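> Build me a structure from this.
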Amino acid sequence: MRILHTSDWHIGRSFHGHSTLAALRQVLDALTGQVREHDVDVVIVAGDVFDSSAPAAACYSVLSDALRSISDAGARVVVTSGNHDSAARLGFQSSLLRGGIHVVTDPLSIGTPITIADGDGPVHFYGIPFLEPALVRHLWTGVELRSQHQALAHAMSLVRADLADRPGERSVAISHCFAAGVEQTPGLERDIQQGGLDLVPLSEFEGPDYVALGHIHAQQKLSERVRYAGAPLHYSFGEADKKRGSWRVDLDAKGLAGVEWLDLPVPRRLVTLRASLDELLNDPIHAEHEQSWVCAQYTDATPQPDPMRRLLARFPHCATVMHLPQGVREPDGLTYAHRVRQARTDAELFDAFLAHVREGEGATPAESDLIREVIDDRSLVEASA
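You can find the predicted model right below:
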């Protein structure tokens, strides 16, 4: 059996205020192409299908269209809910979908697999929807569920108990969580437990032939049989250097036979550019990034006027601008009140203010000339009054 492991579609997430729906449709079309090209039997979506518990109408059409296309390409689909999803809404959506598309949102279904057969016999898919301990502990009396670790440990015990009645049969578990051994990188998905990470040891995933994880937005291999596929789109500049794609998982009659990474296209590259504003606006070296999503970090000593408008003229997809001055002076320890007390003239008062708001840098020679001109003009007006 050939499986395509994906996760974290986050349908509806914006990128610095820009819709990502069109780009996501493009990538999911490419994923459907992979299903056809590689003769995939089952596609897994390991949680965070939507980005919001209350998605807009357009998000539902993206999901429905993608799932129907995958089904038309000849694959079955197994979807589980993540921490961003509303399990109720996602579960309701499943009742409107055609056969062969399975959406797992009910915690009480854990331990009851979706069984799909191939020429070597049955393969049991155990979907584990996202388990918020405070919301599910009442479902299992006598079981302590105060953390993600405890919740996943109990879920996997239910999976293993069912597997014990199916000796020699192949299986896949699907979960949405932080697993121990995850490489923490910029753009790491938000904590699923407020107050910090709640890691699930890899030992809790013993049993199935393959474990398809979601929640981390980067491809990660925790062991041969436990992996994250990451998100199909880049959703932050911190993810810019992370591959986008899916894992192709092959099962033979004995179990896991091989895993291969399949790249997905990146509709628009992400790049962080750091230089002076003038260099960003004029240096030919940046020409290759003019159609990329751009995070511009300009290094001028002082804030520049209207940097976003000026940058958009060259980089129409500039998403964010940051002022990160290069070679900032060491603080001199002077308060604004102390600077004012030291000033003896109006020009020195201006200089004191500028030094206070510009990391210790006072007026430039040109600014000093302008300040003196304004002061002289005002003195003339006062003298003639």
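> C-alpha only now, for contacts and for neighbours.
Noted.
> residues making contact with the helix ranked longest in the chain?
Secondary structure of the chain per DSSP state H: the longest helix is helix 365-384. With C-alpha atoms under 8 Å, 6 or more residues apart in numbering as the test, helix 365-384 has contacts from Asp346, Ala347, Phe350.
> So which bits of it are buried?
Of all the residues in helix 365-384, those buried under the rule 16 or more other C-alpha atoms under 10 Å are Ser368, Ile371.
> rewinding a little: closest one to Asp51 out of the contacts of helix 365-384, please.
For these, the closest approach to Asp51 (C-alpha to C-alpha) belongs to Phe350, at 49.1 Å.
> what about that closest one, how many residues close to it?
Phe350: 19 surrounding residues under other C-alpha atoms under 10 Å.
> and for comparison, fold this next one:
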Amino acid sequence: MRILHTSDWHLGRSFHREGLLGHQAAFVDHLLEVVEYEGVDVVVVSGDVYDRALPHVDAVALADEAFARLAASRAQVVVSSGNHDSAQRLGFGSRLMDAAGVFVRTDAGTVGTPVLLGDEHGDVAIHALPYLDPSALLEPWGLTHRSHEAALSEAMTRVRRDLAARPASTRSVVLAHAFVAGATPSESERDISVGGVSRVATSTFDGIDYTALGHLHGPHVLSDALRYSGSPLAYSFSEAEQVKGSWLVELGAGGFESAHWVDAPVPRRLSRIRGSLDDLLLDPALADREDDWVQAVVTDVPRPARAMEQLRRRFPHTLVLQFPAAAVEANTPAPPAPGRSDHGITLDFLAQVRGVPATDAESALLLQAVDACCHDPDQDVLVSAGSGA
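Here you go, the predicted model:
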């Protein structure tokens, strides 16, 4: 059996206010091409189909299109819900979708009941574990303590109980949406910690022929049979160096045989650049970054005026402009002098943070802002850029 492992689509997500739905649609096209070219039997999606519990109608339409096209393909599909998904909304119509070969599992009550598929070697029991909220399951499942470790341990007890009742030749696949020890998070995952504890031990999944993990956005190999596929697109600049894609897993008669990586298309690269504004605007080595989404760190002190505007002339897709933390700390303003007027304090602040005093025009604008916040608009008089209070 050939299994294509993907997760964390986050349909409807934006990237620093840039819409990604078109790029996500391109990934769905790619997924269908892989299914046909590689002869995939089962596509497994390990949670976070959507980016939010109440997804935008365009995201729902794309998910509907993706599942309909997969249902019409040579592959069957098994989907579990993630912490971003609404279990009720994603799971709506799941019993009807089963008949089309799209098995969506979002209800904790189904844990321990697999999707049973087969090949020439016999049955494969696919246990799709939805995201398990420890708080919600503490009483219903009689957990000894409120943690992801406890919830997933109980879930795996139910999975193993089911597998023990099946013929020894039955192979096992588990989908789980969790933070498993040994993997490294990115900046774009939502924190799922409970009481500061979120990690689950790799031993939780011992004895399973293949565990398809979701939640973390970078690919990870924790063992041959325990892997994260990561997200198909980068959702933060911390993922700029990650290679996105899916795992193509081969199950033989004895269980896991191999897995190889299938790169996903890259609609627009992410680049992080750093230097003085002049260097960034003139360096010929940065020519191949000009069409990338860019995060720029400008090191000039004082900070240059209209830096973002200038950067976008060369790098039109600059999304984030930052200044070095050291420079910010060095310019942290001292406490205001006693008796200093509000207008004078704003001028001192601007001079310390920026490194140069305000111009007369800026001083006048700051005075207007201060007066707009005062009960008595006449209490401050105009202070020129070069004078005191």
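> re earlier: will you turn the contacts of helix 365-384 of structure 1 into JSON lines that also has secondary structure?
As requested, these are exported to JSON lines (DSSP: H, G, I helix; E, B strand; the rest coil):
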{"residue": "Asp346", "secondary structure": "helix"}
{"residue": "Ala347", "secondary structure": "helix"}
{"residue": "Phe350", "secondary structure": "helix"}
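> Tell me the one among those nearest to Ser52 of structure 1.
Looking across the contacts of helix 365-384 of structure 1 and measuring by C-alpha to C-alpha, the closest to Ser52 of structure 1 is Phe350, at 49.4 Å.
> Could you measure from the closest one over to Ala383 of structure 1?
Phe350 of structure 1 is 21 Å from Ala383 of structure 1, where distance means C-alpha to C-alpha, to the nearest Å.
> can you check Phe125 of structure 1 too?
89 Å.
> just Asp8 of structure 1 next, same as before
Asp8 of structure 1 is 71 Å from Ala383 of structure 1, by C-alpha to C-alpha.
> Please enumerate the helices of the stretch 151-300 of structure 2.
Assigned by DSSP state H, counting those that start in this stretch, the helices in the stretch 151-300 of structure 2 fall at 277-282.
> possible to save the contacts of helix 365-384 of structure 1 as TSV with distance to Arg13 of structure 1?
Below are the contacts of helix 365-384 of structure 1 laid out as TSV (distance: C-alpha to C-alpha, whole Å):
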residue	distance to Arg13 of structure 1
Asp346	52
Ala347	50
Phe350	46
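> Return the member of the residues you listed nearest to Gly168 of structure 1.
Phe350 (81.6 Å).
> How about the contacts made by the closest one?
Ala363, Ile371.
> what do you get for Arg354 of structure 2?
Val301, Pro302, Arg303, Asn331.
> same question, Ala218 of structure 1
Going by C-alpha under 8 Å, 6+ apart, the list of residues near Ala218 of structure 1 reads Leu188, Tyr228, Ala229, Gly230, Ala231, Glu239, Lys242, Lys243, Arg244.
> Now do the buried residues in stretch 27-47 of structure 2.
By neighbour count on 16+ other C-alpha under 10 Å, the buried set for stretch 27-47 of structure 2 is 27-28, 31-32, 34-35, 40-47.
> among those, which are in strands?
Mapping those onto strands (DSSP state E) picks out Val42, Val43, Val44, Val45, Ser46.
> Check the gap between the counterpart of the first one in structure 1 and Met322 of structure 1 for me.
Right, Val42 of structure 2. Using TM-score structural alignment, the partner of Val42 of structure 2 in structure 1 is Val42. Distance, Val42 of structure 1 to Met322 of structure 1, by C-alpha to C-alpha: 44 Å.
> from the contacts of Arg354 of structure 2, which would you call buried?
Buried among the contacts of Arg354 of structure 2 (16+ other C-alpha under 10 Å): Val301, Arg303, Asn331.
> To which residue of structure 2 is Leu222 of structure 1 aligned?
Match for Leu222 of structure 1 (TM-score structural alignment): Leu222.
> residue contacts, that match?
Taking C-alpha under 8 Å, 6+ apart, one finds Gly182, Ala183, Thr202 in contact with Leu222 of structure 2.
> what's the closest of the residues you listed to His23 of structure 2?
Closest to His23 of structure 2 out of the contacts of Leu222 of structure 2 is Ala183 (26.3 Å), distances taken as C-alpha to C-alpha.
> Run a quick neighbour tally on the closest one.
Neighbour count of Ala183 of structure 2, defined by other C-alpha under 10 Å: 15.
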